[in-house]
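Colleague: Sequence and predicted structure, then a few things I'm wondering about:
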Amino acid sequence: MAGMHKSKIELNIELDENRVPENLHWTAEDGGISNEEAKAIMLSVWDSNAKESLRIDLWTKDMPVDEMKVFFYQTLVSMSDTFNRATQDEKMTATMKDFCDYFAEKLELKK
């Protein structure tokens, strides 16, 4: 039997004197990513003992608001895709996608 493969994703955060993120970098060697810059990171972890999600949301001082809006939109779309893959709940996925369309429309992200 083959040994278990381990994979690591590394986040590096540089903070200013007030502990506000100035620089974010991430590495995922299995994915070919090495010390790539990011302007924002959203990380969710499920704590099965407490039955709750734990979150880390970080963005740099220079993350433009218009890019943050697109980041949120794309994250919501991705979450609805992941929800569908995880649950096969087509009806709720369609509802989530409708909200994503509404979100994009209200923020004037879709031309």
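Modeller: Yep, it's here. Numbering: from 1, shown residues only.
Colleague: rest of the way, CA atoms for contacts and neighbours
Modeller: Noted.
Colleague: Without its sequence neighbours, what residue ends up closest to S7?
Modeller: Nearest non-adjacent residue to S7, counting by C-alpha to C-alpha, 6 or more residues apart in numbering: D30, 6.8 Å away.
Colleague: what about that neighbour, distance to T87?
Modeller: From D30 across to T87, the span is 27 Å (C-alpha to C-alpha, to the nearest Å).
Colleague: alright, now check it against this:
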Amino acid sequence: MPTQKKDINITVELDEKNVASNIAFKADDMPNVDAVNCRAMLLSFWDAQNKDTLKLDLWTRDMTVDEMKIFFHQTLVTMADTLERSIDDERIAGDMRDFCHYFAERMEIKE
């Protein structure tokens, strides 16, 4: 069976102080959609050889504190879902979702 290749392109515009002013992404799976602009991104890669996570976390100067709180909450919820699918452990994923609920309360985010 032939392998497939998909490209995801991320473009980051920087201001004169090298602060992200715009982040945009485009993927092959989005053929009829222009690049999507966003205010923040969290990107992680697993380096199996070194047993380490390589991370790229960026946000623009326009990202508000309230948006960042929601962004982190939604990211944590997604991570709980991914954890459950990847290791098939409903109990620990549930514990993580409990933390997400606590996080939302502490950050005063409406779920």
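Modeller: Perfect, thanks for sending it. Here the structure is a predicted model, which is why all the values come from computation and not from measurement.
Colleague: how many neighbours does the residue nearest to S7 of structure 1 have?
Modeller: Number of residues near D30 of structure 1 (other C-alpha atoms under 10 Å) recorded here: 11.
Colleague: I'd guessed it sits against E10; true?
Modeller: No: with contact defined as C-alpha atoms under 8 Å, D30 of structure 1 does not reach E10; the gap is 11.4 Å.
Colleague: got a list of what the residue nearest the centre of structure 1 touches?
Modeller: Structure 1 has M42 as the residue nearest its centroid, 4.0 Å off, counting by C-alpha atoms, centre = their mean. Applying C-alpha atoms under 8 Å, 6 or more residues apart in numbering to M42 of structure 1 gives the contacts R55, I56, D57, L58.
Colleague: Correct me if wrong, but it is in a strand.
Modeller: Yes: checked against DSSP: H, G, I helix; E, B strand; the rest coil, M42 of structure 1 lies within a strand.
Colleague: any idea how far K26 of structure 2 is from L56 of structure 2?
Modeller: Separation of K26 of structure 2 from L56 of structure 2 (C-alpha to C-alpha) stands at 17 Å.
Colleague: returning to what we had before: need the overlap of contacts for D30 and E10 of structure 1.
Modeller: Counting by C-alpha under 8 Å, 6+ apart, D30 of structure 1 and E10 have no common neighbour.
Colleague: Enumerate the positions of stretch 41-53 of structure 2 that are buried.
Modeller: Under the neighbour-count criterion of 16 or more other C-alpha atoms under 10 Å, stretch 41-53 of structure 2 has M41 buried.
Colleague: What span of structure 1 is the biggest helix by length in structure 2 aligned with?
Modeller: Longest helix in structure 2, counting residues (DSSP state H): helix 65-87. Under TM-score structural alignment, helix 65-87 of structure 2 corresponds to residues 65-87 of structure 1.
Colleague: ok, back up a step: what's next to the longest helix of structure 2, contact-wise?
Modeller: D89, E90, I92, A93, G94, M96, R97, C100, F103, A104, M107, I109.
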